[in-house]
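Participant: below is the sequence, then the predicted model.
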Amino acid sequence: MTMFLIFSAVLVLMFIGVTTAVTMGFASIATFLFAGGDISRLFLVPQRMFAQVSGITLMSIPFFLLMGNLMSVGGISKSLFGFGRVCLGHRWGGLSNAAIAASIVMAAMSGSAAACAAGIGMIAISEMTRAGYSRSFSCATIAAGGALGPIIPPSITLILYAGLTQTSVNALFEAGAVPGLLLGFAFMAWSSFVSYKNNYAKEAPSPYSARWQAFKEAFFALLTPVIVIGGMFAGFFTATEAAAIASLYVMLLGFFVTKTLKVKDLPRIFWETVEQTAKVMFIIATAGFFQFVLLYTRIPQETIAFITTNFSSVTPVLLLIIALLVLMGCFMEGTAILLISVPIFVPLAKSFGYDVIQLGIVMCISLAVGVLTPPVGLNLYVMASITGEKVLEIAKDCTGYVLIMIAMAIAVAFIPELSLTLSTLF
């Protein structure tokens, strides 16, 4: 009953426009008092909030946000899409494949779904529609490419999961690499199939001289994920250090290579990063007290006891987790869902002996589906704001990509080699 009241309160407050952080904070305090908590112990609210955001793992978030903001004006997405276009444009769905390939590289830089979609969308949409692709399919493809941002390392979602579960960030990044790349390739295959079916135009093959020139233009941008991911996997620096180094590198690219970044742009970029960081950290902070309330009301323990009594294997539990996350993603923002669900799902999976790293990737993919599903799908609104296309039209063309992501979440849930092989090797 208490859990039902919590989720009802959260949904109602979000539907009437209350921000995620305030919603979680209000619901936590109300639940604590409703469950018989002493009002004099509300001093725990600021204490738990501070403790939740004081971990060193979360220090990487502002740097990754800064890197994404720097990329949006640094001309990097243009060079990446141009390189993908000359290499893949002659195939069925060549431009859509180029957009997805550029999104994969962008995802390996920013870790954000919206940053990937916005960065590639502003460049690729006009090119794809000019080549004969329908505008809604072009938007859907780029929105799906952006959905790779929270999956392919460095992922802000995985950083949050690591902070909540006290798990190694590097281990999660290593586990997310293969599923993220497989999803990208599956998206390419689907977009090629749709392009063939609808007879979208192919471009003439580009000469190797043009490919070499495009590669030279994109070379320094392509080095960014090598610096970030390669440096972490090789043990040269932590996720936080990688984010700081990559932010500086992207800034230097904007100043001296692409020459599209100006000193006058920096105050605005820094301020946007501060605002975004404050929003994310406020949500994480309120989640600290929310987790305390869940433990106080014994909701995770009761949930585990109920499910372990009624289910003898982990299979239906995993399917239930995926279904709940996908459904909740239709109505709530992914960060809020993660912060609400981790205190319940992680102990539940542990009770069946399920690997926490593997569960993190399953949850990450399932949550990423939410950026493509209305009414809350973030990437749908990003693309609609860029192009003026109707959200429901974009969502309709996202159906194939959504089904692929759900299938991948299920595959990762039951085939541990997909996520744990690379992590084990490193």
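Facilitator: Noted; the coordinates are in hand.

Participant: for the rest of this, base every contact and every neighbour count on C-alpha atoms.
Facilitator: OK.

Participant: which stretches of the stretch 101-250 of the chain form helices?
Facilitator: 113-130, 135-146, 156-165, 169-197, 208-225, 231-233, 239-252 (DSSP state H, counting those that start in this stretch).

Participant: try this one side by side with the last:
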Amino acid sequence: MIAMLIVMLILLISGVRIAYALAISVLFYLICYSDMSVMVLAQRISVGADSIVMLALPFFLLAGELMNASGITERLIRFALSLIGNVRGGLSFVVVITNMIMAAVSGAAIASGAAVGSVMIPAMRKQGYPDSFSGAVNAVSATIGPIIPPSVGFIIFASVSNASVGKLFIAGILPGILLGGILIINCYIIAVRNKFPKGEKLSVTEIRESFKDAFWSLLMPVIIIGGIVSGVVTATEAGVIAIIYGLIVGLFIHKTLKLKDLLSLFIRSAKATARIMIIIACASAFGWIISREVDPQLIVDTFSNITTNKNLFLLILIAVFLLLGTVMEGGSIMIILTPLLLPVVNSMGIDIIHFGVVFQLAIMIGLVTPPVGILLFVISGTGNIPVPQILKSIVPFYISMLIALLLCVFVPDLSLVLVRLFGGSII
């Protein structure tokens, strides 16, 4: 098994895509260290993709594409600008707030980062903000996407842990708002220290008009989250409703979406779904080999010998997640490690929903951590800002993310209070 891990790391360092690196390392193990047929790889990849929970994934990805094509980003930015007023560093607040609202539409960090960054980085550059700061705040704010529901990450976690997708969605609301709030405080401190420009104060009429323009965009998260919280729909059904709503808004209300645009949107969503699914399927095969070769009780005993304190256990895991996040994609980490860690999580009495939120927050930091940090490259390409330049201003934002993560570890109710409040109504 160690040889399999070494092969995977060598392939990743060599620049091989994560899905192929996982599949090739499993194939290497089956040929060299097992008497099983190589057909096991194909079988496990098929099993990894065969999950009823994963049905929600393409629906929410398509819903995000439809809303973006309907001009949601510009409307939300205008509304956020009207709320901020003439606060110093106001444009950076707008980046965070817009990403929080976008999170409740697409649930994907890369989509949010690209959509918001393409508009806000040029605007911040025009106002005199340093490119390094603009790139850093846009990259880190996009990590809120997979925390506030609907969340692609929570769908993946639910598929391998059998946790409730609906409860995970609800559990992510407060941590996502907390992270956004801490980022805004950080932006304000940096803005005051560096005397960044102030925003423009708008009249009540302008605020009202921007709200009216963004109303249908703001209503979508209410429909999705409200349907899940009330127990009326499952997460998958909410995704279907989001698509129907997106089509109605884009075609008949905003009228910015044309029928001829739909084919390209469907193709983009299909490609995005395929990219995620092949990673999930190959990671599932990789994780199956590891879980087959490692005795779960051995893992439980190992951690029990280290600590029986659940908070210390979570801190150790966070260190592991952060380390892996520098070289691996977050979904792969989740699929590979979750089956191994669940016996320990259960033995220590950690709520599976709380664990899922902490896990998701931890791997989000990997999205902005080199060398694999995908969001760094997305924002770099979107805003034409070199990655090393973004890294010059990103350290304070790392601290903000760690503070939010540690608060969720030591205050489990941040994740669980809404789940307890709505109880059995969530599917």
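Facilitator: Done, it's in. What you are looking at is a predicted structure, and each value in this text was computed from that prediction instead of being measured.

Participant: so what number do they get for TM-score?
Facilitator: In this superposition the chains share a TM-score of 0.95, using TM-score structural alignment, normalised by the length of structure 1; 422 aligned residues with a C-alpha RMSD of 1.6 Å.

Participant: got a markdown table for the helices of the stretch 101-250 of structure 1, with mean neighbour count too?
Facilitator: Shown next, in a markdown table, are these (neighbours: other C-alpha atoms under 10 Å):
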| stretch | mean neighbour count |
| --- | --- |
| helix 113-130 | 22 |
| helix 135-146 | 28 |
| helix 156-165 | 23 |
| helix 169-197 | 21 |
| helix 208-225 | 17 |
| helix 231-233 | 19 |
| helix 239-252 | 21 |
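
Participant: closest to Leu261 of structure 1 out of those?
Facilitator: helix 239-252 (7.7 Å; C-alpha to C-alpha).

Participant: contact partners for the counterpart of Thr338 of structure 2 in structure 1?
Facilitator: Per TM-score structural alignment, the equivalent position to Thr338 of structure 2 in structure 1 is Val342. Residues near Val342 of structure 1 by C-alpha atoms under 8 Å, 6 or more residues apart in numbering: Tyr161, Leu164, Thr165.

Participant: need those in CSV with distance to Gly400 of structure 1, can you?
Facilitator: As requested, those are exported to CSV (distance: C-alpha to C-alpha, whole Å):
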residue, distance to Gly400 of structure 1
Tyr161, 27
Leu164, 32
Thr165, 32
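
Participant: circling back to that earlier point, turn the helices of the stretch 101-250 of structure 1 into TSV, including distance to Gly17 of structure 1.
Facilitator: Below are those laid out as TSV (distance: least, C-alpha to C-alpha, whole Å):
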stretch	distance to Gly17 of structure 1
helix 113-130	20
helix 135-146	24
helix 156-165	23
helix 169-197	33
helix 208-225	37
helix 231-233	39
helix 239-252	33
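
Participant: just to revisit the earlier point, downstream of the strand or helix carrying the match of Thr338 of structure 2, the next helix or strand is which one?
Facilitator: Using DSSP states H and E, Val342 of structure 1 maps to helix 334-351. Remark: after helix 334-351 of structure 1, the chain's next helix or strand is helix 356-368, criterion DSSP H and E.

Participant: quick one on the thing from earlier: which one of the contacts of Val342 of structure 1 is nearest Ala395 of structure 1?
Facilitator: Taking C-alpha to C-alpha as the measure, Tyr161 is the one of the contacts of Val342 of structure 1 closest to Ala395 of structure 1, at 27.5 Å.

Participant: surely the closest one and Leu338 touch.
Facilitator: Yes. The pair Tyr161 of structure 1 / Leu338 is scored as a contact, 7.5 Å apart, by C-alpha atoms under 8 Å.

Participant: re the thing from before, tell me which of the helices of the stretch 101-250 of structure 1 lies nearest to Phe26 of structure 1.
Facilitator: Comparing those by C-alpha to C-alpha, helix 156-165 comes nearest, at 20.4 Å.

Participant: that closest one: average distance to aligned residues in structure 2?
Facilitator: In this overlay with structure 2, the average offset of helix 156-165 of structure 1 from its partner residues is 0.5 Å by mean C-alpha distance after the TM-score superposition for structure 1.

Participant: that helix aligns to what range in structure 2?
Facilitator: Under TM-score structural alignment, the match for helix 156-165 of structure 1 is residues 152-161.

Participant: from the chain's centre, how far out is the matching stretch? Work that out for me.
Facilitator: Relative to its parent chain, stretch 152-161 of structure 2 has a centroid offset of 11 Å by C-alpha atoms, centre = their mean, to the nearest Å.

Participant: picking up where we left off before, how about the helices of the stretch 101-250 of structure 1, which one is nearest Val10 of structure 1?
Facilitator: Closest among the helices of the stretch 101-250 of structure 1, using C-alpha to C-alpha: helix 156-165, at 20.1 Å.

Participant: mind listing residues that contact that closest one?
Facilitator: 55, 57-58, 61, 64, 111-112, 150-151, 167-169, 172-173, 335, 338-339, 342, 346, 360-361, 364.

Participant: give me the buried entries from these.
Facilitator: Among those, those scoring as buried are 57-58, 61, 64, 111-112, 150-151, 167, 169, 172-173, 335, 338-339, 342, 346, 360-361, 364 (criterion: 16 or more other C-alpha atoms under 10 Å).

Participant: residue contacts, the equivalent of Met328 of structure 2 over in structure 1?
Facilitator: When structure 1 is aligned by TM-score structural alignment, Met328 of structure 2 is paired with Met332. Contact analysis of Met332 of structure 1 by C-alpha under 8 Å, 6+ apart lists Leu11, Met14, Val376.

Participant: if you set the cut-off to 10 Å instead, what comes out?
Facilitator: Val10, Leu11, Met14, Phe15, Thr20, Leu325, Leu367, Gly370, Val371, Pro375, Val376, Gly377 (C-alpha atoms under 10 Å, 6 or more residues apart in numbering).

Participant: reformat these as TSV; add distance to Leu42 of structure 1, neighbour count and secondary structure.
Facilitator: Shown next, in TSV, are the contacts of Met332 of structure 1 (distance: C-alpha to C-alpha, whole Å; neighbours: other C-alpha atoms under 10 Å; DSSP: H, G, I helix; E, B strand; the rest coil):
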residue	distance to Leu42 of structure 1	neighbour count	secondary structure
Val10	20	22	helix
Leu11	24	17	helix
Met14	23	18	helix
Phe15	27	12	helix
Thr20	20	22	helix
Leu325	30	24	helix
Leu367	32	31	helix
Gly370	34	27	helix
Val371	35	28	helix
Pro375	35	17	coil
Val376	32	18	coil
Gly377	35	23	coil
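
Participant: from those residues, pick the one nearest Leu223 of structure 1.
Facilitator: Val371 (27.6 Å).

Participant: counterpart of Cys116 of structure 1 in structure 2?
Facilitator: Under the alignment by TM-score structural alignment, Cys116 of structure 1 pairs with Ser112 in structure 2.
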